[in-house]
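> Give the three-dimensional model of this entry:
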Amino acid sequence: MTETTTPILPCRSIPETLAFYRALGFDVTFEQTRPNPYAVVQRGDIGLHFFGMSRYDPAASYSTCLINTDDVDGLHRAFRSGLKAAYGRVPTRGLPRIGPLRDTTYGVRQFLVTDPGGNCLRVGQPNGESLEHAPYPTGAFTRALHLAALLGDAKGDHRHAARVLDRALTEAGALELADGVGAPAPAGGVAAAVDGAAVAAPIPADGTGGAAPVGGAAADGGAAGVRPTPPQLFAALVLRADLALRLDRPDQAAALLDRAAGVPLAAAERAGAGDALRRAEELREALTEPPE
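Predicted coordinates for the structure are as follows:
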């Protein structure tokens, strides 16, 4: 016996949905308008069905589909390339959109792509032995970075994720932002990090990623783990730039990327920061593309 499972996903416009999936490299294998709008697309072993609903609200969609692959990096590159060719840019917010490629804490390397109907495709490749979440980070900064990534990617709560990073960066003495809606000042007198465009606080020559945090914690972050390593600081600034762009703050995103570019990374650290380096390049490219 052989069985297969095929998702049947809603959409408001069959033609718009098919145009999107053609851009991703799918073939349309079936399409009808009567008695009800319906279509099927196929790309290799990925098969998706769609039905049309005239009163459907894509922005309110909870529909999702998991796609397993043995080449998630290759699919991410192919999808981005196809979208740019079709749309003149790579859409990263609104509908449709494609997200960054990241290693998750639950043993999967994945990215999310959301079609014009609001259907989210989770495209992933296992990179661990278990799908259970890894132990929660213990250091304050790594914990904030972990939480911000979850809020931004899994929940789409970009504003909350930005507040989490703003507070962590400010507590670390690594960043000062002005003019916005970032986190309230934490106890102990650390100034509030907020959602603005001016980026300050030069990086010290020793590469420690900023001034010592309030309370005089040592360079290793002390017991609280407040002070980031250079790779952690770089990843946080790139993620914060990503969030700024999704919050329609391109000037702030550019300033944050400039700040990240000044973080000194040793050769071994750069080798381990491949995803963040790649994402920084993607964000730079997005800043030069026509507005969405």
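
> When you work out contacts or count neighbours from here on, use the C-alpha atoms and nothing else.
Will do.

> Against residue 281, how distant is the residue nearest the centre of the chain?
Nearest residue to the geometric centre of the chain (CA atoms, centre = their mean): residue 100, 4.4 Å. Residue 100 is 11 Å from residue 281, where distance means CA to CA, to the nearest Å.

> can you check residue 171 too?
27 Å.

> out of these two, which sits in the more crowded spot?
residue 171 (29 against 14; other CA atoms under 10 Å).

> buried stuff in stretch 260-272?
260, 263, 264, 265, 270 (16 or more other CA atoms under 10 Å).

> Can you say which helix or strand has the third one in it?
Element membership of residue 264, judged by DSSP states H and E, is empty: it is in no helix or strand.

> From what I see, it and residue 229 are in contact.
No. Contact criterion CA atoms under 8 Å: residue 264 and residue 229 do not qualify, at 10.3 Å.

> excluding its backbone neighbours, what's nearest the residue nearest to the centre of the chain?
Using CA to CA, 6 or more residues apart in numbering and skipping residues adjacent in sequence, the residue nearest residue 100 is residue 111, 5.7 Å away.

> and this one, so I can compare the two:
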Amino acid sequence: MTDETTIPILPCADIDETADFYRLLGFDTTYRQTRPNPYVIVRRGGIELHFAAIAGFDPEQSYGSCVVAVADTAALFEEFAAGMRAAHGKLLLSGIPRITRPRRRKNTGNASGFTVVDPGGNWIRVFRRGDEPHGDDGAAAGGPLAAALENAVVLGESRGDHRQAARILDGKLARHDGSAPVTVLVEALVYRAELAVRLDDPDHAGRLLDRARSTALDDAQRERLADALANAAELERGRTG
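Model (predicted):
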């Protein structure tokens, strides 16, 4: 049969807080009940999520997660990001709720995806259809700094261990001897700056962004780093705004 549908039921502390958050991402509330058990359904196109409120639920302790497969992760990220900016004036990059940028992850077969952590602490992991997670795709090209960046992304994006991800990058950046490609260096600096924002250290984020900004790049390198440079600009606006 080809008409089966599986829909996760995810936990939350408050159905209205959850529905309001998804509304700013472009979802509609299609069902809501308060008795006997609080329950809400949100939908955006083919994405449908169900939430049940649990008394005393702590989002920081949530293990809720699901994978959403879409045609274009970059386009969906930009639509979600626009909703966040309209509501909050910036991307929510730290705490709960938050969003991560689309990045390739070695623990998902080098698939590119992003994650929304909603008010219930649920990790909504978005991947391009056909690129759903399927395991480690091998070692990074580009030397020790590139490998450290890949490992840091796994820890920061897939596991939420921002502090350990920062430690991994700090060690390699401190010992950087110029052997890594300049594009890898800038990507590492910008990602480390994002981790600093998540760890509530805007001053260190600023120093890292200054270092990335002062790195000489040619036009081809800037084109390759377009996403990282856009991220750097957004981090700077959020840090100083």
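
> May I have the TM-score of the superposed chains?
Taking TM-score structural alignment, normalised by the length of structure 2 as the basis, the two superposed chains have a TM-score of 0.92; 237 aligned residues with a CA RMSD of 1.8 Å.

> Distance to residue 120 of structure 1 added to the buried residues of stretch 260-272 of structure 1, as a markdown table?
Rendered in a markdown table, the data for these read as follows (distance: CA to CA, whole Å):
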| residue | distance to residue 120 of structure 1 |
| --- | --- |
| 260 | 30 |
| 263 | 34 |
| 264 | 36 |
| 265 | 35 |
| 270 | 31 |
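
> Can you say which two of the residues you listed are spatially most distant?
With distance counted by CA to CA, no two of the buried residues of stretch 260-272 of structure 1 lie farther apart than 260 and 270, which are 12.5 Å apart.

> what residues are up against the residue nearest to the centre of structure 1?
Going by CA atoms under 8 Å, 6 or more residues apart in numbering, residue 100 of structure 1 touches 111, 112, 279.

> same thing but at 10 Å, please
Contacts were defined as CA atoms under 10 Å, 6 or more residues apart in numbering; by that measure residue 100 of structure 1 touches 76, 92, 110-113, 153, 239, 242, 275-276, 278-279, 282-283.

> That one -> structure 2?
Residue pairing (TM-score structural alignment): residue 100 of structure 1 is matched to residue 101 of structure 2.

> Its match: what secondary structure?
coil (DSSP: H, G, I helix; E, B strand; the rest coil).

> mind checking how far it is from residue 135 of structure 2?
The separation that residue 101 of structure 2 has from residue 135 of structure 2, given CA to CA, amounts to 20 Å.

> helix, strand or coil for the closest residue to residue 47 of structure 1 other than its chain neighbours?
By the measure of CA to CA, 6+ apart, the closest residue to residue 47 of structure 1 outside its immediate chain neighbours is residue 41, 5.8 Å from it. Using three-state DSSP, the structure places residue 41 of structure 1 in strand.

> Residue 41 of structure 1 is in contact with residue 14, isn't it?
No. With contact defined as CA atoms under 10 Å, residue 41 of structure 1 and residue 14 do not form a contacting pair (11.2 Å).

> Could you name every residue contacting both of those two?
31, 50.

> Which one of these two is surrounded by more residues?
residue 14 (23 against 20).

> where do the helices sit along structure 2?
15-24, 73-88, 143-153, 162-174, 182-198, 202-213, 219-224, 226-240 (DSSP state H).

> follow-up on the earlier one: now which residue in structure 2 aligns to the residue nearest to residue 100 of structure 1?
Match for residue 111 of structure 1 (TM-score structural alignment): residue 114.

> give the contact list for that match.
Shown in contact with residue 114 of structure 2 (CA under 10 Å, 6+ apart): 73-74, 76-77, 99-105, 123-128, 157-158.

> Structure 2: which residue goes with residue 239 of structure 1?
Per TM-score structural alignment, residue 239 of structure 1 is aligned with residue 191.

> can you check residue 259 of structure 1 too?
Checking TM-score structural alignment: residue 259 of structure 1 goes with residue 211.
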